[in-house]
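> Take this sequence and fold it.
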Amino acid sequence: MEKRRLSFWEIWNMSFGFLGIQFGFALQGGFMSRIFQTLGADIHDIPIMWIAAPLTGLLVQPIIGYLSDRTWSPRWGRRRPYFLIGAVLSSVALFFVPYSPALWVAAGFLWILDASINISMEPFRALVADKLTESQRTYGFVVQTLIIGIGTWVASNLPWMVSQLGVSDSAASGVIPNSVKVAFAIGALVFLISILYTVFTTSEYPPEDMEEFEKEKAKKNQFIPDILNNIGNMPLTMKKLGVIQFFSWFAFFTMWSLANPALTEHVFSTPAPIQSAYDMTNAVQAEAFNTANTAFQKSSNLVGSAMGVYGLSSMVFALLLVLYTSKRRVNRKFVHMFSLIIGGIGFIYMYYTSPENLKYCFVLIGFAWGSILSMPYAMLSSSVDPKKMGVFMGIFNMFIVIPQIIAAVGGINYISGLLGKEAINAMTVAGISLIIAGLCNLLITNKNAVSYQG
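Sure, this is the predicted structure:
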């Protein structure tokens, strides 16, 4: 089937749902550790509480990719039913997360939230490859990155924004502040509306050979053998990209799980107070705890706001690439390599920065983030069978979640512990990991992956 070139606004419409997905991920990435700390979690226990995120991705994305490859509805298409299901579940989970009364409830909500977001996210990646010609795919993934950047910046600033409007940052011990609750409620609404916008403004191509498609779909008990077969026969370029993804996502998981405790402690000097260190029956001690807790919550708002800058700079990065790739080819390998190295420098500089200059660290990290969200997928989509795009995009997610699982079960604590006990050492480890990821781009030699010759 001959695909026509799509206009900017058609690509924008099909990618707009990523705004909501990124609201979900940014609120999760920027504030779940804050919620865990508020509910009494120790800093060293936080990474393992985050294991829900990569584990659900490892299980959900290949399954959804496989199922969406074998789905077709004349009205709803192939990928859109999964957008919608994931959006409804994610919106419900987002709303209720900050109302968690205990640590185990918050950890459980993280499982539900991340699984639901993954149901929506994987088909969005496949949709770009489904709808766009080879020559437009870099452009398409970069437009997605532009929308993701907008979502990251706005969502990361939401608690600070609503706090500025007068919503309180103060709360009793073990209770999430209202500023966070309102932010998550707004995120839930944006998630649902943005997905609905894409569902109702985007059409999909039917399978090229409907008879063959129906025969393939009718086969029983093929899921596990097909997944294993595709894993065993993944293209060499995909394996090389997997090495890059490993170090990239180890770095970003470290940021999401430990940036708030590391930066509130090292940069703002307002670590989360430990309630057991205060005699809450003593009025003076109780007041001291409340003062320390409010200072921690306010500096957490500022950390979240600074983190939002990486969404803003990734948006600028994406906008420049949109303008460039709409007319010209781009060397994906070198763009990705230099972007990751720049991001690694941003992480390392956190050790030396001040509260006023923290945002500049995240500016550099944003270039890495913008590239991570576009270049690997553009390189991958030029290297795999289009008929298996969904399942390969799902399998590719293994290279995202495995490093996160390793980080969660002790990898971060062990490696950062080699540098010392301070939480900020985790950010240094993230920087080194991202620089290694950048250098690994030298492994990519497939000419179509590097720059599609269309």
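> CA only for contacts and neighbour counts going forward, please
Will do.
> After the strand or helix carrying Ile436, which helix or strand is next? Please name it.
Assigned by DSSP states H and E, Ile436 belongs to helix 425-439. Following helix 425-439 in sequence order, the next helix or strand is helix 447-450 (DSSP H and E).
> Also this sequence, please, to line up against the first:
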Amino acid sequence: MTAVARPRQSWAGLWNISFGFFGIQIGFALQNANMSRIFQSLGTSLDDLPALWVAAPLTGLLVQPVIGHLSDRTWLGRLGRRRPYFLAGAILAAIALLLMPESPGLLMAALLLWLLDASLNVSMEPFRAFVGDMLDKDQHAAGYAVQTAFIGAGAVFGSIFPWLLEHLGVSNVAASGGIPDTVRFAFWFGGAALFLAVLWTVLTTREYSPAEMAGFHGEADAEDQAQVTRTLAARRLAGSSVWIATGAIVVAGVAVLSLEKEVYLLGGLLIAYGLASILAILRARGGRPVDMLGHIVGDFGGMPVLMKRLAVAQFFSWSALFIMWINTTPIVAGAFYGAPDARSPLYQAGANWVDVLFAAYNGIAAVAALTLLPLLARRIGQARTHIVGLLCGAAGFASFFVVTDPRWLLASEIGIGIAWASILAMPYAILASSLPQRKLGIYMGLFNVFVVVPQLLVATVMGSITKHFFPTEPIWTLAFAAGALLLAALAMTRVTAGATR
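Next comes the predicted model:
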């Protein structure tokens, strides 16, 4: 069947397709900027922060490939295939945001963080594929730029709201073991805004039917089934055994090297993937129908070369970002405000300034996504544009070591904001134009594994590094962040210019 082009979307159409991400990012921004603050306000120590953050990346790792696979195969009539996941995730995330500030203790806060991150991932993952579904290749860059602009704008609102409430007279002082009213009201506002923004996209867009999508990509699902079966049956069990052996080595290393016990989780995940791949291979060799597990394992092992190269850059990029999200509040409060104790009013002042800093880099990202990045991409190509963005981010992290006045950290956020815009737009624009459209959901879900795994590594391994080498100076974690972005830029040099068009 000959593929036909999708109708072009107007700017209003591009707006409606991605407006829901505005609300989703409000939720992520509130989580990223305030969860360390909530945990410390409820009594946890700096050393324990990475362990409490483990729920977030683990949830994404498990949820995104599954939701990607399911959304490729869902069709609920007028509600479509991606929008049911938008709506379900938004409802659950809004509930988590409403309940989070009322957490009576650390356990409840950690459980709600798990629910919040799971729900945000349920909504977010299909949104990546939704742009590819609704737009033809020549509009992919514009579609992801608009989506990135909404991500930046949503994060500005989510990040700055506690600071804004304080300046409107809302109390920013936490009672012993409590959460300030500024954070409480911000989470409640964020829950409502998230739901309404996602509902806007659900109500203002119409997804293409399975028949229409078949006309666009011109390939039958039966061909996919046969290809996945052949790929799995041809794989060697030795490769799966390597995953299991690696996981066992990690588990053994926890005891030998006295690492944090959360690292057991990483080893367990490696072992679990090895066992899952063995099961999928044996089923394929036995002629059994390919199920969801088989598709996920088969597509992960059969990723296109371009996707694998981009995955390396994603791995290092998101390692840097997660270091920033976990540590910026204790860094700014301790190193720039001289208040490492969460019970101190100066700590809360520093935490509110972090909200402003996070709002700044997200606002810069929103502007850069619609102005600087498209201009650079037209002149030097998408891959080189991404390299420039990553280098700007590395410079931003490094500048924390030379700035002494916290107000000047706003300048640091310029480079970080440009990097954030590029990380959110360039890899996805490159991928959406290169991947099989009929499998965009599962491939986007698998690609996001390389967003989640580095977060899991940071949440487990970085805690051990911080505890052993600089337990009272978390600012040194930003040196790792800067180095990770440099490695990401180096990895992008392997993405050829021709492959990015």
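> re the thing from before, what residues in the second structure pair up with the helix holding Ile436 of the first structure?
Under TM-score structural alignment, helix 425-439 of the first structure corresponds to residues 476-490 of the second structure.
> Just give me how far that stretch sits from the chain centre.
When C-alpha coordinates are averaged (Cα atoms, centre = their mean, to the nearest Å), stretch 476-490 of the second structure and its chain have centres 17 Å apart.
> From Leu46 of the second structure, how far off is Gly334 of the second structure?
From Gly334 of the second structure over to Leu46 of the second structure the distance is 11 Å, taken as Cα to Cα, to the nearest Å.
> which position in the second structure aligns with Val303 of the first structure?
Under the alignment (TM-score structural alignment), Val303 of the first structure pairs with Val354 in the second structure.
> actually Gly30 of the first structure, not the one I typed
When the second structure is aligned by TM-score structural alignment, Gly30 of the first structure is paired with Ala33.
> try Gly187 of the first structure
In the second structure, the residue matched to Gly187 of the first structure (TM-score structural alignment) is Gly190.
> ok, now Leu196 of the first structure?
Here Leu196 of the first structure is matched to Leu199 in the second structure, going by TM-score structural alignment.
> and if you look at Leu19 of the first structure?
Counting by TM-score structural alignment, the partner of Leu19 of the first structure is Phe22.
> Contacts only, for its match.
150-155, 194, 197 (Cα atoms under 8 Å, 6 or more residues apart in numbering).
> and the gap between it and Thr148 of the second structure?
9 Å.
> can you check Leu98 of the second structure too?
For Leu98 of the second structure, the distance to Thr148 of the second structure - Cα to Cα - is 26 Å.
> Between those two, tell me which one has more neighbours.
Neighbour count, other Cα atoms under 10 Å: between Leu98 of the second structure and Thr148, Thr148 has more, with 30 against 19.
> quick one on the thing from earlier: which strand or helix spans the match of Leu196 of the first structure?
helix 181-204.
> hmm, who's touching that helix?
With Cα under 8 Å, 6+ apart as the test, helix 181-204 of the second structure has contacts from 16-27, 30, 34, 79, 83, 86-87, 90-91, 93-98, 100-102, 158, 161-163, 165-166, 170-174.
> The residues you listed, buried ones only, as a PyMOL selection?
Burial among the contacts of helix 181-204 of the second structure is assessed by 16 or more other Cα atoms under 10 Å; the matching PyMOL selection reads:
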select buried, resi 16+17+18+19+20+21+22+23+24+25+26+27+30+34+79+83+86+87+90+91+93+94+95+96+97+98+100+101+158+161+162+163+165+166+170+172+173+174
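> how many other residues sit next to the match of Gly187 of the first structure?
27.
> before we move on, what about Leu375 of the second structure?
14.
> ok, now Ala41 of the first structure?
Neighbours of Ala41 of the first structure under the rule other Cα under 10 Å: 17.
> And the residue mapped onto it from the second structure, how far from Leu92 of the second structure?
Counting by TM-score structural alignment, Ala41 of the first structure lines up with Thr44 in the second structure. Thr44 of the second structure sits at a distance of 26 Å from Leu92 of the second structure (criterion: Cα to Cα).
> now whichever strand or helix holds the match of Leu19 of the first structure against helix 181-204, angle please.
Assigned by DSSP H and E, Phe22 of the second structure belongs to helix 11-41. Between the axis of helix 11-41 of the second structure and that of helix 181-204 there is an angle of 150 degrees, by axes from the mean of the first three to the mean of the last three Cα atoms, to 10 degrees.
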